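Trainee: show me the folded form of this:
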Amino acid sequence: MLPTYKHEPFTDFTVEENKQALLDAIKKVESELGGHYPLLINGERIETEQKITSYNPSNKEEIIGTTGKATKDHAEQAIEAASEAFKTWRKVTPAERANILVRAAALVRRRKHEFSALLVKEGGKPWKEADGDTAEGIDFMEYYARQMIELAEGKPVNSREGELNNYMYTPTGVTVVISPWNFAFAIMAGTTVAPLVTGNTVLLKPASTTPVIAAKFVEVLEEAGVPKGVINFVPGSGSEVGDYLVEHPKTALITFTGSRDVGVRLYERAAIVQKEQNHLKRVIVEMGGKDTVVVDNEADIDTAVEAIVVSAFGFSGQKCSAGSRAVIHADVYDEVLEKVIEKTNALTVGNPAEPNNNYMGPVIDQAAFDKITGYIEVGKEEGKLVAGGKSDDSTGYFIHPTIFADVDPKARVMQEEIFGPVLAISKASSYDEALEIANNTEYGLTGAVITNNREKIEQAKYDFHVGNLYFNRNCTGAIVGYHPFGGFKMSGTDSKAGGPDYLALHMQAKTISEMY
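Mentor: Modelled structure (predicted):
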């Protein structure tokens, strides 16, 4: 039996030894910049004519590395390899598959600062955010290993006299994993190992902005004992390779994390039954949010201020869980706003690889920079700019934390996912109105309510329509096994990653009945 699951502890970088360890890891990663990582298909490294180049968003001229770029032919080879490998992998015992995850977690844990340093360089993550990302990836492996052991025996069902009934889980098949750049290790690792440990084979197509860390993780899985063909590394164009994999008749399961528009399109394409397809595909999608921190007039003001700022500006707001909206009761609006502005203006922005440990780094690339700065111009028309608004893409993609106050609840900056360090604030005349505003978007991922009134807490449990609801804290930072994560409405399929129901989504339930 595996020991009881406990989440990976976060690193305290105020301890000089820990600070130096990460700085040393950053130097190590910098010494290896420019490396090339080919495709991995059926256990073989495959070179390609075209390559994907990964750049440092803090220093856009610096190349982190290159990976192969798969074509449709490569995708077909990978599908066939995964389909063949599935015949034997599905029969490997759940305990052995779980042990591979535990070994992989141990390998990453020994190199934790190295993976965090790569997140700093390739993903532009500040130290605390990078460390949390790596820790979460370890957590996914450890947690899912234990969950698989629990599910190995199936679930109890009744048997009649002279009859023995069993309810068991069986693997689904070839799985396409399309992972995001914002949690380039944690979500990439979690969405890869969940199908693996449940007996499925995987084609991993990571985000094109952060493919190197995915390549490094695939190497870990190989070292941990994942057989050839069971994990295949196929970075490539979404429109070419992504669509091909989603529509392929041998694809059984698709797991995607990314934008609403891409997720909806993928969902639609996966629903079409192709020629020679003999099953309906399963789809797990997580598509983002427009999340709200509600501040009641019976709130602790300092708690509210902390929750708003951390939710809005952690990792430059590049989280689907980011609290990009605050709705504040009129009675405390001016006081909370003033303190939020003060706290926001004290945040530092800069290259996260530097030892001064800036609170915010860059946004991920030029397209994100242009989109976010475009929304800042929209915000100037829709609200009152009270903090930030500055940006600089001369060396990296840096945008200062920006706040718009007195915004209409139906304004674009209150409705559309910006995915950057932009906070819109609206005033509510009552708690009921605040909840109405909180629910007025098409998303339903996370939310927070700051209040000391017990009745209002109970009301929000029923009336605030989000998948992850937090009271008297920020609305980001879900921990595997503690806060199963997934959203309502257009935030996705509410698949609750890191929770007790997640692995079952990757398997088929089978009823077996035997007469004596």
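Trainee: could you use CA atoms for every contact and neighbour count after this?
Mentor: Fine.
Trainee: can you pull out the residues in contact with the one helix or strand K19 maps to?
Mentor: Using DSSP states H and E, K19 falls within helix 16-31. Identification of contacts with helix 16-31 by CA atoms under 8 Å, 6 or more residues apart in numbering yields T11, D12, F13, H113, E114, S116, A117, L118, K121, A353, P355.
Trainee: for that helix, which positions count as buried?
Mentor: K19, L22, L23, A25, I26, V29, E30 (16 or more other CA atoms under 10 Å).
Trainee: what do you get for stretch 457-468?
Mentor: Buried, per 16+ other CA under 10 Å, within stretch 457-468: I457, A460, F464, H465, V466, G467, N468.
Trainee: those residues in helices, which ones?
Mentor: I457, A460 (DSSP state H).
Trainee: how about TSV for the buried residues of stretch 457-468, with distance to Q415 added?
Mentor: What follows is the buried residues of stretch 457-468, written out as TSV (distance: CA to CA, whole Å):
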residue	distance to Q415
I457	24
A460	20
F464	16
H465	15
V466	15
G467	18
N468	19
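Trainee: for the buried residues of stretch 457-468, work out which two are farthest apart.
Mentor: Using CA to CA, the buried residues of stretch 457-468 span at most 15.7 Å, a distance reached by I457 and G467.
Trainee: for the residue nearest to T172 when sequence neighbours are not counted, give me its contacts.
Mentor: Closest residue in space to T172, ignoring its immediate chain neighbours: M507 at 5.1 Å, by CA to CA, 6 or more residues apart in numbering. Residues near M507 by CA under 8 Å, 6+ apart: Y169, T170, P171, T172, T198.
Trainee: sequence B follows; please return its structure for comparison with A:
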Amino acid sequence: MVVPYRHEPFTDFTVEENRKEYQDALDYVKGQLGQEYPLIINGEKVFTEDKTVSENPGNRSEIVGYVSKCSQELAEQAMQAADEAFKTWRKWDPAARANILFRASAMIRRRKHEFSAWLTYEAGKPWKEADADTAEAIDFLEYYARQILRLKNGVEINSRDGEHNRFDYIPLGVGVTISPWNFAFAIMAGTTVGPMVAGNTILLKPAKTTPVVAYKFMEVLLEAGLPKGVVNYIPGSSADMGDYLVDHPRTRFINFTGSKKVGLHIAERAAKVQEGQIWMKRMIAEMGGKDTMIVDNDADLELAAETIVYSAFGFSGQKCSACSRAVIHEDVYDEVLANVVAKTKELTVGPTYKDNSKFMGPVNDQEAFDKVLDYIEIGKKEGKLMAGGTGDDSEGYFIHPTVIADVDPKARIMQEEIFGPVVAFAKAKDFDELIDIANNTEYGLTGAVISNNREHIEQARQDFHVGNLYFNRGCTAAIVGYHPFGGFNMSGTDSKAGGPDYLLNFLQAKTTSDMY
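Mentor: As a prediction, the model looks like this:
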């Protein structure tokens, strides 16, 4: 019997004891800053002269860690280690593989605030956002462990007199996980352990700005009993070793989360069959979004404003699910816009590692800071600046939450992914136009409808073309096992992380027929 899954609860920071425990974790992590971290290949630590410098985006002068960079030569060693480990790991009882995840999740749960504190320092996350990131990482381990227990005996198919038939799942081989910086723990962990618990071996290439939390996760996996070579930690340059692994004839699949540009680059390279390659590589990709919340003229307008603000500016809008487009019925447009602007101006911005007083922390790095400010300048020309519009990178990479009104639905800031604290407003004359505008991008990840009109809700259920659609709530904060996550079109390959069929991306079906 598989024990039912329940998601990890979030920490209530209104409780003084919880605030003190988190501050203690921040103090502990601060004492660990500036250390050097090796690669982990075949269970062994490998230090290199070439290092990635991970900085605190809320305090540019503070170094989180110096992380060894993987070269092509070392990437090849990691590939050979993973290839060799697969020979035995694929034969492990799936329940034994699941037990490693259960142990790892328990270890992380005991150190929950410590991992969240690393996210606050390395990713600039506010306490609430860091806590949710860590909780989601725990959820992925627990959920995928239970899913492999459901799949381990295959699926029942028909047999007949004199013939017994079975339909089983077997793992693919060596996979490359390329994880993002915005959910530096949750997505990194989920895209690693999902294929791993299914019996595959993994080359983990974490994002260049958040490699330390990935190293801390590797330590947990090894302590939990993961055999050598099953997961190899190899941060490094995409140009130097990322493309090398994507092209490699022994790579069986690539599990990618990141931008559309990089995702399409990987897909193109992965489609080419290399000399010695005897399979078509699978690619599982989540590539971002341009997510819309629509509000009709039969809606709770206070709820609309609250959810737009939280969905647009939580973690500085650095979520592929973030609300970057608010499309409002013309009858209520002015009221919703005014309320959103008022709430936005109340938000606080600043360093999150100092205390829990700031709603928003920094954006990821200088590149993100410059990109977002460039889009704000474009937005000023395409619409009317109502709030925010400025940034300060003298200490960290801080940008004020920005609202731009009266934007044409085809404008650049309504079409292009910004990945920052910017939301554009457009109006529509009726519900059909609300849906048409919501669907007018190349993406299809998340969306939300704020309405008390049941006919409109049912119309949106059919016509709003996104992978995750929410009614009368924000368009962010999917929970593993409750809101399987993944989108359509240029948002990715429609895979549903934290869903009942996710592990099937990393398995292949095998039919056996036994005559008697």
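Trainee: quick one on the thing from earlier: which of the buried residues of stretch 457-468 of structure 1 sits closest to E84 of structure 1?
Mentor: Distance to E84 of structure 1 across the buried residues of stretch 457-468 of structure 1 (CA to CA) is lowest for G467, with 37.3 Å.
Trainee: where do the helices sit along the stretch 151-300 of structure 2?
Mentor: For the stretch 151-300 of structure 2, applying DSSP state H, counting those that start in this stretch gives helices covering 186-197, 211-223, 243-247, 260-271.
Trainee: and M1 of structure 2, which of those is closest to it?
Mentor: Among these, if distance is taken as CA to CA, the winner is helix 186-197, at 18.1 Å.
Trainee: by how much does that closest one deviate from structure 1 on average?
Mentor: Helix 186-197 of structure 2: mean distance to aligned residues in structure 1 after superposition is 0.4 Å, counting by mean CA distance after the TM-score superposition for structure 1.
Trainee: could you do stretch 369-378 of structure 2 as well?
Mentor: So stretch 369-378 of structure 2 averages 0.4 Å relative to structure 1 (mean CA distance after the TM-score superposition for structure 1).
Trainee: buried sites along that stretch?
Mentor: In stretch 369-378 of structure 2, counting by 16+ other CA under 10 Å, buried: F369, V372, L373, Y375, I376.
Trainee: among those, which are in helices?
Mentor: Secondary structure from DSSP H places F369, V372, L373, Y375, I376 of the buried residues of stretch 369-378 of structure 2 in helices.
Trainee: re earlier: would you reformat the contacts of M507 of structure 1 as JSON lines and include neighbour count?
Mentor: Below are the contacts of M507 of structure 1 laid out as JSON lines (neighbours: other CA atoms under 10 Å):
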{"residue": "Y169", "neighbour count": "19"}
{"residue": "T170", "neighbour count": "18"}
{"residue": "P171", "neighbour count": "22"}
{"residue": "T172", "neighbour count": "23"}
{"residue": "T198", "neighbour count": "32"}
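Trainee: specify which member of these is nearest to I284 of structure 1.
Mentor: Using CA to CA, the contacts of M507 of structure 1 come closest to I284 of structure 1 at T172, 13.2 Å.
Trainee: which residues touch the closest one?
Mentor: T172 of structure 1 sits next to G199, N200, A252, L253, H506, M507, Q508 when contact means CA under 8 Å, 6+ apart.
Trainee: could you redo the last one with a cut-off of 10 Å?
Mentor: 86, 90, 195, 198-201, 251-253, 281-282, 505-509 (CA atoms under 10 Å, 6 or more residues apart in numbering).
Trainee: and those residues, which of them are buried?
Mentor: Here, 16+ other CA under 10 Å leaves 86, 90, 195, 198-201, 251-253, 281-282, 505-507, 509 buried among the contacts of T172 of structure 1.
Trainee: related to what we said a few turns ago, out of the helices of the stretch 151-300 of structure 2, which gets nearest to Q72 of structure 2?
Mentor: Q72 of structure 2 lies closest, by CA to CA, to one member of the helices of the stretch 151-300 of structure 2: helix 243-247, at 6.9 Å.
Trainee: in the stretch 351-500 of structure 2, which spans are strands?
Mentor: In the stretch 351-500 of structure 2, the strands defined using DSSP state E, counting those that start in this stretch lie at 384-387, 391-392, 398-399, 402-405, 422-428, 443-444, 446-450, 468-471, 488-489.
Trainee: with distance to S105 of structure 2 added, can I get these in a markdown table?
Mentor: As requested, the strands of the stretch 351-500 of structure 2 are arranged in a markdown table below (distance: least, CA to CA, whole Å):
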| stretch | distance to S105 of structure 2 |
| --- | --- |
| strand 384-387 | 42 |
| strand 391-392 | 38 |
| strand 398-399 | 33 |
| strand 402-405 | 38 |
| strand 422-428 | 35 |
| strand 443-444 | 32 |
| strand 446-450 | 28 |
| strand 468-471 | 26 |
| strand 488-489 | 31 |
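Trainee: deepest of those strands, which one?
Mentor: Each of the strands of the stretch 351-500 of structure 2 was assessed for mean neighbour count using mean count of other CA atoms under 10 Å. The highest is strand 446-450, with a mean of 29.
Trainee: any idea how far S159 of structure 1 is from M515 of structure 1?
Mentor: 10 Å (CA to CA, to the nearest Å).
Trainee: and I418 of structure 1, by the same measure?
Mentor: I418 of structure 1 is 54 Å from S159 of structure 1, by CA to CA.
Trainee: same deal with K489 of structure 1?
Mentor: Taking CA to CA, one finds K489 of structure 1 at 39 Å from S159 of structure 1.
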